[in-house]
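Participant: The sequence isn't on hand, but the structure is:
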């Protein structure tokens, strides 16, 4: 009885191994595109998105017309001296509720991004100025500024100061503007 079981087991293994491969009729590939996908070069044109308007396969990589990035809030003033003067003359106020502004966080943001040049007290004597790396950073006391003009300068930059719009979102820019006005009143 044991020999019959052994013979059956050996025959079963031989049959199962021989049935896996047949050169006359190869196995089927289900979803062959997953096994043999076409490799595309990064940022190259693709025939996957054919176009009539001359973009030649790039319209699948472009954002939809009129779309904006998630979390982006448009700023209605342009980066021109005329717009800066208009913002100053309009005396724009922060859209944030003054009682709900977290001055501790605003101070932290100011020290991180502004204090290195403008000084932690707003006196224009930051570390880079005292070391002679930048010259002519004025004190806030000497400037005619308001929250709107500060926000505009943080958004676009002015003179040798660059834009901080990528580092600070709109709410943080208004918080820093409120903190700068607080520093100006204390000087």
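Facilitator: Noted; the coordinates are in hand. Model, not experiment: these values are computed from the prediction. Numbers count the residues shown, from 1 in each chain.
Participant: going forward, measure contacts and count neighbours with C-alpha atoms only.
Facilitator: Will do.
Participant: Residue 145: how many residues sit nearby?
Facilitator: By other CA atoms under 10 Å, 16 other residues sit near residue 145.
Participant: do you know how far the residue lying closest to it once chain neighbours are set aside is from residue 14?
Facilitator: Leaving aside its sequence neighbours, residue 145 sits nearest to residue 88 (CA to CA, 6 or more residues apart in numbering; 7.2 Å). Separation of residue 88 from residue 14 (CA to CA, to the nearest Å): 89 Å.
Participant: then this one, side by side with the first:
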């Protein structure tokens, strides 16, 4: 029995010695491109684009999703320029625009600004976000253009909504905010 323990100890030491050997040879890689990425420089000539590194035109008959670049800068001067903007929406459809704007306001804005625009939304009441303004604050002098500008770029702790809403929807919400401001000042 004692000899079995000695043989087991010798075999165990052999395994420990073999396991501690420095075998630096790397293992076989099944898909080496996944482990060793190929880097491309931004303006490098590449062979998978037809003109080298030039972007192609959109395919024929593609649908424009309504995104247009906003040409007013994200700066205090840009916000003053935006103050003069008026809504490009059709005034004959103002009731429909306000209805859609109200729905979008409830989805995106009411959680912070409140249903009436007093700056007392659920997150403010729970003290998760502080400093949300009321729309009737005369010092802020918000207009439909500054509201759109703020939704486009964001302001302070409010992020941009340009990726969640298209231009028409942001103008609809801006008009609804002006309606809430008018209701608060009555």
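Facilitator: Cool, the structure landed. In this text the structure is predicted, and so the values were computed from the model without any measurement.
Participant: correct me, but the residue nearest to residue 145 of structure 1 touches residue 149?
Facilitator: Yes: between residue 88 of structure 1 and residue 149 a contact is recorded at 5.3 Å, counting by CA atoms under 8 Å.
Participant: So the two - more neighbours on which side?
Facilitator: residue 149 (23 against 18).
Participant: host element of the equivalent of the more buried one over in structure 2?
Facilitator: Mapped onto structure 2 by TM-score structural alignment, residue 149 of structure 1 lines up with residue 146. For residue 146 of structure 2, the host element (DSSP states H and E) is helix 144-153.
Participant: how big is the offset of that helix relative to structure 1?
Facilitator: Compared with structure 1 after fitting, helix 144-153 of structure 2 has a mean deviation of 0.4 Å; criterion: mean CA distance after the TM-score superposition for structure 1.
Participant: Need the residues that contact that helix.
Facilitator: Outside of helix 144-153 of structure 2, the residues within contact range by CA atoms under 8 Å, 6 or more residues apart in numbering are 70, 74, 79-80, 82-87, 159-162, 170-171, 174-175, 177-178.
Participant: So which residues of structure 1 form helices?
Facilitator: Ranges of helices in structure 1, per DSSP state H, are 2-18, 32-35, 81-90, 103-113, 115-118, 127-130, 147-156, 170-186.
Participant: deepest of those, which one?
Facilitator: Burial of these is given as mean neighbour count (mean count of other CA atoms under 10 Å); helix 147-156 ranks first at a mean of 22.
Participant: and that one, how far out from the chain's middle?
Facilitator: The chain centroid and the centroid of helix 147-156 of structure 1 are separated by 20 Å, computed with CA atoms, centre = their mean, to the nearest Å.
Participant: Also stretch 114-133 of structure 1?
Facilitator: 28 Å.
Participant: Which residue numbers in structure 2 does that stretch align to?
Facilitator: Under TM-score structural alignment, the match for stretch 114-133 of structure 1 is residues 109-128.
Participant: So what touches the matching stretch?
Facilitator: With CA under 8 Å, 6+ apart, stretch 109-128 of structure 2 has contacts from 106, 129, 130, 132, 133, 134, 135, 136, 177, 180, 181, 184.
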